[in-house]
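**Q** Requesting a structural model of the entry that follows:
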Amino acid sequence: MTELKRDKLGTWSDGKILDPEEGEVYRVKIVTEDGKKMDVRGYIDVPLLGRTQVWHKVEQ
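**A** The predicted structure is shown next:
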């Protein structure tokens, strides 16, 4: 992920993310509420045309 910018509400957006399986680069938006779970949305042009994955922080 690159070029992400954080807004006042803690949402990260305006970045790019690489799909390693396809080799394609998409726009990305990330929302986190508790710092342990992230909703990562990759999309083309507008967030409505995309897919969201939920990433969880691994405890060490």
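
**Q** rest of the way, CA atoms for contacts and neighbours
**A** Will do.

**Q** Could you measure from residue 48 over to residue 11?
**A** Note on residue 48: its distance to residue 11, by C-alpha to C-alpha, to the nearest Å, is 16 Å.

**Q** all strands for this structure, in order.
**A** 5-6, 12-19, 24-32, 37-43, 50-56 (DSSP state E).

**Q** follow-up on the earlier one: more neighbours, residue 48 and residue 11?
**A** residue 11 (15 against 10; other C-alpha atoms under 10 Å).

**Q** For the more buried one, list the residues it contacts.
**A** 29, 30, 31, 32 (C-alpha atoms under 8 Å, 6 or more residues apart in numbering).

**Q** ok, of those, which one's closest to residue 40?
**A** Taking C-alpha to C-alpha as the measure, residue 40 lies nearest residue 30 of the contacts of residue 11, at 4.7 Å.

**Q** this one next, for a side-by-side:
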Amino acid sequence: MVKMKLTIALICSTLASFALAQDLTGTWKNIDDKTGSSKAILEIRQENNGTYTAQVVKVTPRPGYTPKEICVKCPAPYTNQPILGMDVLKGLKHVEGPNYANGKIIDPLSGHIYSMKAKLSPNGKRLTLRGYVGVSALGRSQTWIRND
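**A** A predicted model of the protein is given here:
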């Protein structure tokens, strides 16, 4: 009986920690995959339909780079919109375990919009995003680190 209670307690605590790790909401530091430095602070929120959206809440200054303030090369409705406050990730859905898919992400520096998927680390501290056109093999990955 004691062994059974311990097993149930262990399963419940594992499920609880897994459920917590699935929560993407909060602030994240966007790490440049080429330089390793932070490009921005983003806030991920969950929409009423269960999808996730990320908004730029701070543009991080980097050595030798003056951040752009406006999304000049972006298609409508992003054209000439301020990057600060912009929703750069939309429609990301939880699909299975730590995996998310079906999102769209815009690069405000180039103006390109990519399909994307993401995977949350087991401890919930790192989010690996994969932006791509067509198939994910033809894409680029980026890591976001939980900031809160």
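
**Q** Superposed, what's their TM-score?
**A** Once the chains are laid over each other, their TM-score by TM-score structural alignment, normalised by the length of structure 1 reads 0.87; 59 aligned residues with a C-alpha RMSD of 1.1 Å.

**Q** before we move on, back to that, which among the contacts of residue 11 of structure 1 end up buried?
**A** 29, 30, 31, 32 (16 or more other C-alpha atoms under 10 Å).

**Q** coming back round to it: what's the most distant pair in the contacts of residue 11 of structure 1?
**A** Between any two of these (C-alpha to C-alpha), the greatest distance is 10.3 Å, for 29 and 32.

**Q** and residue 90 of structure 2, how many neighbours does it have?
**A** A total of 22 residues lie near residue 90 of structure 2 under the criterion other C-alpha under 10 Å.

**Q** what do we get in structure 1 for it?
**A** Superposed on structure 1 with TM-score structural alignment, residue 90 of structure 2 falls opposite residue 2.

**Q** got the contact list for residue 2 of structure 1?
**A** Residue 2 of structure 1 sits next to 15, 16, 17 when contact means C-alpha under 8 Å, 6+ apart.

**Q** how about the first one, what's its match in structure 2?
**A** Taking TM-score structural alignment, the alignment pairs residue 15 of structure 1 with residue 103 from structure 2.

**Q** Can you report how many residues neighbour the closest residue in space to that match that isn't next to it in sequence?
**A** Using C-alpha to C-alpha, 6 or more residues apart in numbering and skipping the chain neighbours, the partner closest in space to residue 103 of structure 2 is residue 92 (3.9 Å). For residue 92 of structure 2, the neighbour count with other C-alpha under 10 Å is 23.

**Q** how close does residue 41 of structure 1 get to residue 12 of structure 1?
**A** From residue 41 of structure 1 to residue 12 of structure 1 the distance is 10 Å (C-alpha to C-alpha).

**Q** these two touch, right, residue 124 of structure 2 and residue 26?
**A** No: applying C-alpha atoms under 8 Å, one finds residue 124 of structure 2 not in contact with residue 26, separated by 11.2 Å.

**Q** circling back: what would the contacts of residue 2 of structure 1 look like in CSV with neighbour count?
**A** Listed next are the contacts of residue 2 of structure 1 as CSV, based on neighbours: other C-alpha atoms under 10 Å:
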residue, neighbour count
15, 17
16, 16
17, 19
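
**Q** Adding distance to residue 58 of structure 1, write those out as a markdown table.
**A** Below are the contacts of residue 2 of structure 1 laid out as a markdown table (distance: C-alpha to C-alpha, whole Å):
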| residue | distance to residue 58 of structure 1 |
| --- | --- |
| 15 | 23 |
| 16 | 23 |
| 17 | 20 |
